[in-house]
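# Dropping a prediction and its sequence here:
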Amino acid sequence: MSAAEVRPANPSDAAEIARIQRLTWRAAYADLLGAEAIDEFEKADLEGTWAETIEYPDSRVYLATEGSFTVGYCVAGPAPQDEAAAADGSPPEDAPGLIASLVVEPRWGRRGHAGRLLATAAAELRANGLNRGITWVAQSDHATLGFYRRAGWSPDGTVRTLDTGRGTLREVRLTGTLDLELTH
């Protein structure tokens, strides 16, 4: 295996992140969201959105690479109040970090890239004074739920339902420590 690394993204990476997102969403989420939603997603200006996300001051975008290939990305930062609130809307007792997105291109899966991305994001969130992370995962996405469970994260009982345009998508919120270590 070529050298695998995680590095901060820069605006010139926006096109590659958009490519990975389009490809992965088509492969992983077409059944959940429907072909129409995926087709609309394909037309969106993802490169522009990613360039803005990379420059946003309160979030960090990380890239997983293997050799000369970009194989995945992660977006992390302080959790907005509405993402961290309890189901009844009450604020959390702490200020958690949010893993807003963690995606590895399917053909590069099961090679440790997701773990390296999560560990890198968690280390920076911890360095910024946060001690707990949260993320949202589709309740039917067993692979992603399993990944976070292996990292020690678990559902905290909070759910949300998103309108996909052709139905609804139920997501569960997971939470866990930011004190993560990679194991080989």
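Yep, that arrived. Numbers count the residues shown, from 1 in each chain.
# contacts, neighbours, all on C-alpha from now
Noted.
# which residues are contacting stretch 58-75?
Stretch 58-75 has contacts (C-alpha atoms under 8 Å, 6 or more residues apart in numbering) with 1-9, 16-17, 20, 53-54, 76-78, 99-105, 108, 113-114, 116-118, 121.
# How far off centre is that stretch?
Averaging C-alpha positions (C-alpha atoms, centre = their mean, to the nearest Å) puts stretch 58-75 11 Å from its chain's average.
# Start and end of that stretch, how far apart?
Length of stretch 58-75, first residue to last, C-alpha to C-alpha, to the nearest Å: 10 Å.
# which parts of that stretch are buried?
For stretch 58-75, the neighbour count (16 or more other C-alpha atoms under 10 Å) marks 59-66, 70-75 as buried.
# do stretch 89-104 as well
Under 16+ other C-alpha under 10 Å, the buried positions of stretch 89-104 are Ala95, Pro96, Gly97, Leu98, Ile99, Ala100, Leu102, Val103, Val104.
# Restricted to helices, list those.
Using DSSP state H, no member of those falls within helices.
# Could you tell me which of those residues belong to strands?
If you go by DSSP state E, the buried residues of stretch 89-104 have Gly97, Leu98, Ile99, Ala100, Leu102, Val103, Val104 in strands.
# so how far is Trp108 from the second one?
Meaning Leu98. As judged by C-alpha to C-alpha, Leu98 and Trp108 stand 24 Å apart.
# What's the ChimeraX syntax to select whichever of the contacts of stretch 58-75 are buried?
Buried members of these, defined by 16+ other C-alpha under 10 Å, are picked up in ChimeraX with:
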select :4,6,9,16,17,20,53,54,76,77,78,99,100,102,103,104,105,108,113,114,116,117,118,121
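# Please compare the first structure with the one that follows:
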Amino acid sequence: MNPEAVFPRATGSADASVRPALPDDATEIARIQVVTWRTAYRSVLPATVLDEWDADAATASWRSAITSPPTPGHRVVVALERNVVVGFAAFGPAELTSGELPDPAGRTAELTTLLVEPRWGRRGHGSRLLAAVSDIARSGGAARLQVWLLEGDRVSSGFYESAGWEPDGWARTLDTGSGPLREIRWHALLEDQEATS
């Protein structure tokens, strides 16, 4: 895949960039996921999820997401510092929440995860990942992006708010097996992002 065709806007410098994930990135993506979850979400996620992490299963799942996505609209991208994978994002067509009417034009994409390993934080990798996802989704015909955030996750909500996102009024509660988790949906119109970038 030609990265320039995927990322019409510049997404990096010589030291930092974003590119489509490759199958060989799956191990590092799974490692970044568990390290970030254990650091940022230890007090919220069930201990069994974090302590009984199956690295091989997670790697296989990410490799499948990269090589055999469920639809052509599903993608995984990685952030690099020099040649080191430091973060990733995954996105695809939006899933409806209970009671929500379908988008007849199918013009909403959903960011399912965007994580940067904590030791690589505050270097712009999250912003570059979000810009790349926005560009790819827009080039695929999306007019809107959405993401579900844990209600008490002030770091993530601050990040999305600084990028022009806002809550869209939808909430859901997930049953984790060790207590409910409430999530708030945030969104951004891609036309608005393009006009302000």
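Now that the structure is in, tell me what you want to look at. Because the structure is a prediction, the values reported are computed rather than measured.
# could the buried residues of stretch 58-75 of structure 1 go into a markdown table alongside distance to Thr24 of structure 1?
Shown next, in a markdown table, are these (distance: C-alpha to C-alpha, whole Å):
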| residue | distance to Thr24 of structure 1 |
| --- | --- |
| Ser59 | 22 |
| Arg60 | 20 |
| Val61 | 17 |
| Tyr62 | 17 |
| Leu63 | 15 |
| Ala64 | 15 |
| Thr65 | 16 |
| Glu66 | 17 |
| Thr70 | 13 |
| Val71 | 11 |
| Gly72 | 10 |
| Tyr73 | 11 |
| Cys74 | 13 |
| Val75 | 15 |
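# so which strand or helix has the closest residue to Phe41 of structure 1 other than its chain neighbours?
Sequence neighbours aside, Arg22 is the residue nearest to Phe41 of structure 1 in space, at 7.7 Å (criterion: C-alpha to C-alpha, 6 or more residues apart in numbering). For Arg22 of structure 1, the enclosing helix or strand under DSSP states H and E is helix 14-33.
# what's in contact with that helix?
Outside of helix 14-33 of structure 1, the residues within contact range by C-alpha under 8 Å, 6+ apart are 38, 41-42, 46-48, 50-51, 54, 70-73, 103-106, 164, 166-167, 169.
# same question, stretch 144-160 of structure 1
Here stretch 144-160 of structure 1 has contacts from 86-87, 115, 137, 139, 170-177, 180, using C-alpha under 8 Å, 6+ apart.
# Mind checking which of those residues are in strands?
Val137, Arg170, Glu171, Val172, Arg173, Leu174, Thr175, Gly176, Thr177.
# I'd say the second one and Gln139 touch.
Yes: taking C-alpha atoms under 8 Å as the definition, Arg170 of structure 1 is a contact partner of Gln139 at 5.8 Å.
# and Glu66 of structure 1, what pairs with it in structure 2?
Residue pairing (TM-score structural alignment): Glu66 of structure 1 is matched to Glu81 of structure 2.
# again with Thr120 of structure 1
Here Thr120 of structure 1 is matched to Ala132 in structure 2, going by TM-score structural alignment.
# still on that earlier bit, take the contacts of helix 14-33 of structure 1 and keep only those in helices.
The helices in this structure, assigned by DSSP H, contain Ile38, Phe41, Glu42, Leu46, Glu47, Gly48, Trp50, Ala51, Ile54 from the contacts of helix 14-33 of structure 1.
# measure Glu16 of structure 1 to Leu63 of structure 1 for me?
From Glu16 of structure 1 to Leu63 of structure 1 the distance is 10 Å (C-alpha to C-alpha).
# wait, I meant Leu169 of structure 1
For Leu169 of structure 1, the distance to Leu63 of structure 1 equals 27 Å [C-alpha to C-alpha].
# same question, Pro80 of structure 1
Separation of Pro80 of structure 1 from Leu63 of structure 1 (C-alpha to C-alpha): 22 Å.
# List the contacts of the most centrally placed residue in structure 1.
Central residue of structure 1 (C-alpha atoms, centre = their mean): Ser101, 1.7 Å from the mean position. Counting by C-alpha under 8 Å, 6+ apart, Ser101 of structure 1 touches Tyr73, Cys74, Val75, Ala76, Thr135.
# so which strand or helix has Thr173 of structure 2?
Here Thr173 of structure 2, judged by DSSP H and E, is contained in strand 166-175.
# Can you give the distance from that strand to the centre of its chain?
Relative to its chain's centre, strand 166-175 of structure 2 lies at 16 Å (C-alpha atoms, centre = their mean).
# start and end residues in structure 1 for it, please.
Strand 166-175 of structure 2 corresponds to residues 154-163 in structure 1, going by TM-score structural alignment.
# compared with structure 2, how much does the matching stretch deviate?
Stretch 154-163 of structure 1, aligned to structure 2 and superposed, deviates on average by 0.6 Å (mean C-alpha distance after the TM-score superposition for structure 1).
# mind listing what's buried in that stretch?
Neighbour-count burial for stretch 154-163 of structure 1 flags Ser154, Pro155, Val159 (criterion: 16+ other C-alpha under 10 Å).
# Right, I'll leave it there.
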